[in-house]
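A.B. asks: no sequence for this one, just the structure:
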């Protein structure tokens, strides 16, 4: 079983936690409910996740998820939860590691959104090239280190 915090059809986790998925669909006229209702649901979901992460000890009780620091803490906490899962394979997203917030793909669009043409950026919006990933391995390592302790804990497949 493979598990990851995010998938290609969602914005990177930092963007998702800042309602980028609601903003994009609202801008493109893809919402089936009022944007205020979607934002309220996203806010409820975010707070429910924060409560769960806090109750399990993966997110510090004092983390303010409305701040950039709290957002980063929640991103790491979500990866801690991932590491506690029974999954045998764990995926860590490069956009998550660098702090990108923009969606690479918006399902249900063809011409309306630049699917697969959005360059990866860091949290400041500066482009991140493949060479940058190798030049700054600590950006990736901070999330990989979060899930690494669980690697090897899974029971053998028994084949």
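C.D. replies: Ah, there it is. Small disclaimer: the values here were computed from a predicted structure and weren't measured.
A.B. asks: please make it C-alpha for all contacts and neighbour counts, starting now.
C.D. replies: Will do.
A.B. asks: and for residue 123, the neighbour number?
C.D. replies: For residue 123, the count of nearby residues is 18 (other Cα atoms under 10 Å).
A.B. asks: longest helix anywhere in the chain?
C.D. replies: Longest helix of the chain, by residue count under DSSP state H: helix 35-55.
A.B. asks: who touches that one?
C.D. replies: 17, 19, 22, 26, 59-61, 65, 74, 77-78, 81 (Cα atoms under 8 Å, 6 or more residues apart in numbering).
A.B. asks: buried among the residues you listed? Need that as a selection in PyMOL.
C.D. replies: Buried subset of the contacts of helix 35-55, written as a PyMOL selection, criterion 16 or more other Cα atoms under 10 Å:
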select buried, resi 17+19+22+26+59+60+65+74+77+78+81
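A.B. asks: take the one below as the second:
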């Protein structure tokens, strides 16, 4: 991955986007399972999983090398560490996915689909699959923890 100090200043830095899985789902390879189920893989599922694991291991090594995670980080620690990593960029703006903030694992949008996936219709949920209502956002422990991480810089 591109080192944070090499990001452009006049840019928006984010851990994920609407066309990528939420970070918790990415870490659990749920995007691979979904793409396999929908018939969207162009390589064998074994190869895609192997590539995903190698990419994840490289990312964890970068985080560990910068002192952002310990030896056996939890998924939540990895998500927060990735956000601390983008805070180290000179980017003028930082974007945070609401899905990442509450631990959602399901993709909100799956590129390459029309009727096959409920794009933009997936209700926001936490990592346990429990719906998170807008009225509950500011009391959500995971969102509060990520906000504190971002405020500490």
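C.D. replies: Structure received. No experiment lies behind these values; they were computed from the predicted model shown.
A.B. asks: where does the TM-score land?
C.D. replies: TM-score of the superposed chains, computed with TM-score structural alignment, normalised by the length of structure 2, equals 0.88; 143 aligned residues with a Cα RMSD of 1.3 Å.
A.B. asks: re earlier: between the contacts of helix 35-55 of structure 1, which is closest to residue 34 of structure 1?
C.D. replies: Closest approach to residue 34 of structure 1 among the contacts of helix 35-55 of structure 1 (Cα to Cα): residue 26, at 8.5 Å.
A.B. asks: ok, now which ones touch that closest one?
C.D. replies: Going by Cα under 8 Å, 6+ apart, residue 26 of structure 1 touches residue 35.
A.B. asks: map it across to structure 2 for me.
C.D. replies: Matched across to structure 2, residue 26 of structure 1 falls on residue 36, judged by TM-score structural alignment.
A.B. asks: quick check: that match vs residue 76 of structure 2, distance?
C.D. replies: Distance of residue 36 of structure 2 to residue 76 of structure 2, computed by Cα to Cα, to the nearest Å: 25 Å.
A.B. asks: do the same with residue 19 of structure 2
C.D. replies: Distance, residue 19 of structure 2 to residue 76 of structure 2, using Cα to Cα: 21 Å.
A.B. asks: tell me the contacts of whichever residue in structure 2 pairs up with residue 129 of structure 1?
C.D. replies: In structure 2, the residue matched to residue 129 of structure 1 (TM-score structural alignment) is residue 133. Listed by Cα under 8 Å, 6+ apart, the contact set of residue 133 of structure 2 reads residue 124.
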